[in-house]
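Engineer: Here you go, sequence then predicted model.
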Amino acid sequence: MHDVVIVGAGPVGLFLACELGLAGCSVLVLEREPEGHSPFRAKPLGTRGLSAASVEAFYRRGMLHQLRTASGVHDDSGVHDDSGADPDAHVPSPPRGVGHFAGMVLDPAQVDVAALPYRLPSPATEGMLTYLEAVETLLSEQASRLGVEIRHGVTVSAIAQNDESAVAQAGGQEYAARWVVGCDGGRSAVRGLAGFEFVGTEPQFTGYTMHATVADSEKLGFGINLTPTGMYLRLSEGHIGMMDFDGGAFDRSQQPTRDHLQAVLRRVSGTDVTLSEVHLASSFTDRAMQTTTYRRGRVLLAGDAAHIHSPLGGQGLNTGLGDAMNLGWKLAATVHGYAPHGLLDTYTRERHPIGAGVLDWSRAQVAVMRPGPHGQAVQKVVRDLLGTRDGTTYMFERMSGSSIRYDLGGEHPLVGRSAPELRLENGTRLGDLMRDGQGVALEFSTDRCLHESAMGWEGRMRYVAAPARNDLGLGAVLVRPDGVVAWAGERTPDREGFERAASQWFGAPEI
């Protein structure tokens, strides 16, 4: 019997598998699709945007360089590497790109990076473009190195569980584990089979993505084009996306024809453009749904299995990776028996509000884009806001993930946020200390007053005492394995406060 069976070998399932494998868990991944190349996961149709928070997750596990290489991102584009910046700087460099809200592109020069909370220069300060095949190949190779078994062509047809284990049934075979996690996408089989309640709102539009030959492509603008009748994107030659406000009438149950796609493109673009040939095409909607909980007994959900919404702003993949980063170490601690009471329940408590916020974020964009005088009026107001420094900075915080703060009950304003990229005097970065998936206790003094306490959690957290080039006025900080600050102390660290926080997140200390 495995410790964990993960259903779904997309980026979320594979990232979770890597987290569990890194922690020494026995993991089996089941994927219904057979192995092999899929044009919908390769460039250009598989292109996705990773937020700064997602890039940071790959960086903290030592995979950022490989991801950039696999994605074709070079030093002069995409992700900033601030290693050459002033190591004592209080803020990172301005972002090179920001993204869009409801088709309205943000100006990166308008982002006030000095106003962002607890940000420091880092190799992972902003997002990047990649594609699904590159991400999945990288994570599959990493998972295999960590001892994870991945099986393709396995379709789960039933889920059973008791107080001690859960079983995924597929093709007459049973796959037993202590825990089962559904990472099997928006049409999740695990979600339905395990009885999760899935609630939300119905769609307003049908979206399309296609690779086509356009006879008169000069009639279409490059980039994101918000029009009075919808929106279309032309990201590269022949790669076109469209959003048609038809109430979601044309969904994946139908295969879009060339004539249908041409009619939609003409309506949305306001041109008489002609599609000579459609090579590949698929459709989607902005249906926004979320499970009421992310755990039922010994079955958990992550990614699109737990929440679906429109792809506006590229929040789906990023939210799913955040789920995996949050769940992985908690589930591993539970498997190994040192998790404090209720630790696994904090997964839903912390991530469900994040997912709900993303659903509302996508709904807001749909409302702004909706054709007609009401949508046009709201667009004008939003454009005015995006023309201000505060408005653009707010949008950047939301889209980059830097505004996320879990309610962990700590008094210090840094608690619950992603830890800044603190850098020690010897050049070691916080990210360097997190590659093994343990928590990190940093004490910016050679007095080592927390040393004896930290030793009680050896093997669960790494303790380092050294001066920092920029300690943000802190005396010490405790960082969870997912990079979230669990406790922060001033110049003279509060030993009792540190021990309480360590016990809360890492269980009882070893005596």
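Structural biologist: Sure thing, it's come through. Numbering: from 1, shown residues only.
Engineer: alpha carbons only for contacts and neighbour counts from here, please
Structural biologist: OK.
Engineer: Enumerate the positions of stretch 225-243 that are buried.
Structural biologist: 225-235, 238-243 (16 or more other Cα atoms under 10 Å).
Engineer: how long is stretch 156-169 from one end to the other?
Structural biologist: 6 Å (Cα to Cα, to the nearest Å).
Engineer: which residues are contacting it?
Structural biologist: By Cα atoms under 8 Å, 6 or more residues apart in numbering, the residues outside stretch 156-169 that reach it are 5, 7, 32, 170-171, 174-180, 189-190, 193-194, 297-299.
Engineer: And stretch 87-97, how far out from the chain middle?
Structural biologist: 22 Å (Cα atoms, centre = their mean, to the nearest Å).
Engineer: any idea how far the nearest residue to residue 333 once chain neighbours are set aside lies from residue 433?
Structural biologist: Spatial nearest neighbour of residue 333, chain neighbours left out: residue 339 (4.8 Å); criterion: Cα to Cα, 6 or more residues apart in numbering. Distance of residue 339 to residue 433, given as Cα to Cα: 22 Å.
Engineer: One more: residue 120?
Structural biologist: To residue 433, residue 120 is 16 Å away according to Cα to Cα.
Engineer: So which residues of the stretch 351-500 of the chain form strands?
Structural biologist: Listed in chain order, the strands of the stretch 351-500 of the chain (DSSP state E, counting those that start in this stretch) span 439-443, 461-465, 476-479, 485-489.
Engineer: And those: which comes nearest residue 127?
Structural biologist: strand 485-489 (21.4 Å; Cα to Cα).
Engineer: and the comparison structure, right after this:
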Amino acid sequence: MHDVVIVGAGPVGLFLACELGLAGCSVLVLEREPETGSPWRAEPLGMRGLFATSIEAFHRRGILDPLLTESGIQHEPGAHPDADEPSPPRAVGHFAGMVLDPAKIDLAALPFRLPGRTPEAMMTSLEAVETVLSERAAELGVEIRRGDAVSAVAQDDERVRVRAGEHEYAARWAVGCDGGRSAVRRLAGFDFVGTEPQFTGYSMIVTLADPEKLGPGFHLTPTGMYVRMPAAGHIGVLDFDGGAFDRSRQPTRDHLQAVLRRVSGTDVTVSDVHLASSFTDRAMQTTTYRRGRVLLAGDAAHIHSPLGGQGLNTGIGDAMNLGWKLAATVHGHAPDGLVDTYTRERHPIGASVLDWTRAQAAAMRPDPHGQAVQKLLRDLLGTRDGTTYVFEKLSGSSDRYPLGDDQPLVGRRAPDFRLQDGTCLGELMRDGRGVTLDFSTDRRLRASAAGLGNRMRYAAGPAKNDLGPGAVLIRPDGVVAWAGARVPDRAAFERAAHQWFGSPDN
């Protein structure tokens, strides 16, 4: 029997498998697709944006450099760690088809940002992400079995049984990371609620007889939006038809040409279709991310339109949050209720992302109301404050878990603290343990941190910029769990440490 069975070998399932494998859990990943290669996961159709929270997750597990290499990106850090301020990103995406100007982003206004070695944003492909994570998973002893779809999920108080193909697998826990049409979600009886679509979207690789009739980049029109990507023939279209055309039908050349002509307002001719798929902005979320010994992450737990590129980033955030909590539960040293904090912390983040995409769909509606909102948004995005606000939401910089502490750092992703000896937080987190950074001079927290054994790393010394606290306690997912005064309160530190890491006796 495995500790955990994960259904789905996409980026979310593989990232979670790596987190659990790093913590010494026995992990089996089941994937229905028999092969790894797919044009929908490679360039250009599989291109996705990663923002700071996800990039830091890869960095803090030591796999950012392989991802940059696999993505064909020369390593150009966001800023040198000795710089006074982080460097602005070169490209940051769009809101409702309105492209953000990187020059208008005030990184100094973002909460608790420090210069680091990671970029603020980057483009990669699903194929590159999965390649890097698959190799890492193999190094950690994770087993991946491909080619069988899950047909049954049953559980009792001690285990979960998952049937895939002709085989049944038993594990102490199961996690569905099997996408928007999740079999695990359906078979385990999760409630899935939300809103119906406003539009049908299309992603296609086509040959155009007259490509000059479509301008490059994003174009909001009186009937929807189209975007002409840099790759030859790569076109995206949003048609506000109430989601009438869904993935149950394969779009034909005539249908794609009619939609493209209507939305673009041109008589462009599609002479050949190489690949095409449709999607909608249906926004749905499970009411909980856990039912007994079955959990959900990524698109299995929440679906929405791809506007703003939040899907992959939200899913990686789910995996980072769940991995260490589930591993601690498996190993028996988790404090009571630790795994339930996964839903409590991540469900509001997912709900916020759904609202973020709903707001964009509303702003893009081809009617006088939507066009009025577009005008207002263009004015706001023409300002430094407006662009910075949107980027803060896109990047996850504004995310904060309600951990019951008013100290402003607590609940946020920890900045990349760097000690005067050159040690940085990202390097300390490679093994997946929690970290205590003690910036004080009396080192009074050393013994308390040591009492948690291999669940905690302790590093001490003055920092280039400690942002005020005398010490910080950082969870394995990079979230600040406690921050102390210049002279840290040892008793308060121990309470926080035991709340998240269990007692020293466990």
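Structural biologist: Nice, thanks for sending it over. All figures in this text were calculated on a predicted structure; none of them were measured in a lab.
Engineer: And the TM-score between these chains?
Structural biologist: Once superposed, the chains reach a TM-score of 0.98 (TM-score structural alignment, normalised by the length of structure 2), with 505 aligned residues with a Cα RMSD of 1.1 Å.
Engineer: quick one: which of the strands of the stretch 351-500 of structure 1 is nearest residue 356 of structure 1?
Structural biologist: Of all these, strand 485-489 sits nearest to residue 356 of structure 1, with 22.3 Å by Cα to Cα.
Engineer: what's the average per-residue distance for that closest one once overlaid on structure 2?
Structural biologist: Averaged over the aligned pairs, strand 485-489 of structure 1 sits 0.5 Å from structure 2 after superposition, using mean Cα distance after the TM-score superposition for structure 1.
Engineer: helices and strands around that strand, which ones?
Structural biologist: The elements that strand 485-489 of structure 1 packs onto, with contact taken as 3 or more Cα pairs under 8 Å, 6 or more residues apart in numbering; DSSP states H and E, are strand 476-479, helix 495-506.
Engineer: Mean neighbour count, those: which tops it?
Structural biologist: Neighbour counts (mean count of other Cα atoms under 10 Å) averaged over each of those peak at strand 476-479, with a mean of 26.
Engineer: what helices or strands is that one leaning on?
Structural biologist: Looks like strand 476-479 of structure 1 contacts strand 439-443, strand 485-489 (3+ Cα pairs under 8 Å, 6+ apart).
Engineer: Which positions in structure 2 sit opposite it in the alignment?
Structural biologist: Per TM-score structural alignment, the counterpart of strand 476-479 of structure 1 in structure 2 is residues 471-474.
Engineer: how distant is the matching stretch from the center of its chain?
Structural biologist: On the basis of Cα atoms, centre = their mean, stretch 471-474 of structure 2 sits 24 Å off its chain's mean C-alpha point.
Engineer: now the residue most central in space within structure 2: how far from residue 350 of structure 2?
Structural biologist: Taking Cα atoms, centre = their mean, the centroid of structure 2 lies closest to residue 313, which sits 2.0 Å from it. Computed as Cα to Cα, the residue 313 of structure 2 to residue 350 of structure 2 distance reads 11 Å.
Engineer: and what of residue 152 of structure 2?
Structural biologist: 26 Å.
Engineer: Then residue 264 of structure 2?
Structural biologist: Taking Cα to Cα, one finds residue 264 of structure 2 at 32 Å from residue 350 of structure 2.
Engineer: Neighbour count for these two, which is higher?
Structural biologist: residue 350 (27 against 22; other Cα atoms under 10 Å).
Engineer: Return the residues in contact with the more buried one.
Structural biologist: By Cα under 8 Å, 6+ apart, the contact set of residue 350 of structure 2 is 285, 302, 314.
Engineer: In strands, which of those appear?
Structural biologist: Secondary structure from DSSP state E places 285, 302 of the contacts of residue 350 of structure 2 in strands.
Engineer: ChimeraX command for the buried members of the contacts of residue 350 of structure 2?
Structural biologist: Buried residues within the contacts of residue 350 of structure 2, by 16+ other Cα under 10 Å, are selected in ChimeraX with:
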select :285,302,314
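Engineer: which residue ranges form the strands in the stretch 151-300 of structure 1?
Structural biologist: So, for the stretch 151-300 of structure 1 - with DSSP E, counting those that start in this stretch - the strands run 158-161, 166-170, 173-182, 198-201, 206-214, 223-227, 230-236, 239-244, 275-285, 288-291, 295-296, 299-301.
Engineer: Over to the stretch 1-150 of structure 1?
Structural biologist: 2-7, 27-31, 47-50, 100-101, 104-105, 128-131, 149-152.
Engineer: Just put the ones you listed in CSV and tack on distance to residue 422 of structure 1 and mean neighbour count.
Structural biologist: Below are those laid out as CSV (distance: least, Cα to Cα, whole Å; neighbours: other Cα atoms under 10 Å):
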stretch, distance to residue 422 of structure 1, mean neighbour count
strand 2-7, 33, 25
strand 27-31, 33, 24
strand 47-50, 22, 21
strand 100-101, 30, 21
strand 104-105, 31, 18
strand 128-131, 22, 21
strand 149-152, 35, 17
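Engineer: before we move on, the earlier item: now the aligned partner of the residue nearest to residue 333 of structure 1 in structure 2, what's its secondary structure?
Structural biologist: Alignment note: residue 339 of structure 1 maps to residue 334 in structure 2; criterion TM-score structural alignment. Here residue 334 of structure 2 takes the coil state, with states given by DSSP: H, G, I helix; E, B strand; the rest coil.
Engineer: Am I right that residue 334 of structure 2 is in contact with residue 325?
Structural biologist: Yes: at 7.2 Å, residue 334 of structure 2 counts as touching residue 325 under the criterion of Cα atoms under 8 Å.
Engineer: who's more crowded, those two?
Structural biologist: Just comparing residue 334 of structure 2 and residue 325: by other Cα under 10 Å the higher neighbour count belongs to residue 325, 25 against 22.
Engineer: do you know how far the residue mapped onto residue 454 of structure 2 from structure 1 is from residue 467 of structure 1?
Structural biologist: Counting by TM-score structural alignment, residue 454 of structure 2 lines up with residue 459 in structure 1. As judged by Cα to Cα, residue 459 of structure 1 and residue 467 of structure 1 stand 23 Å apart.
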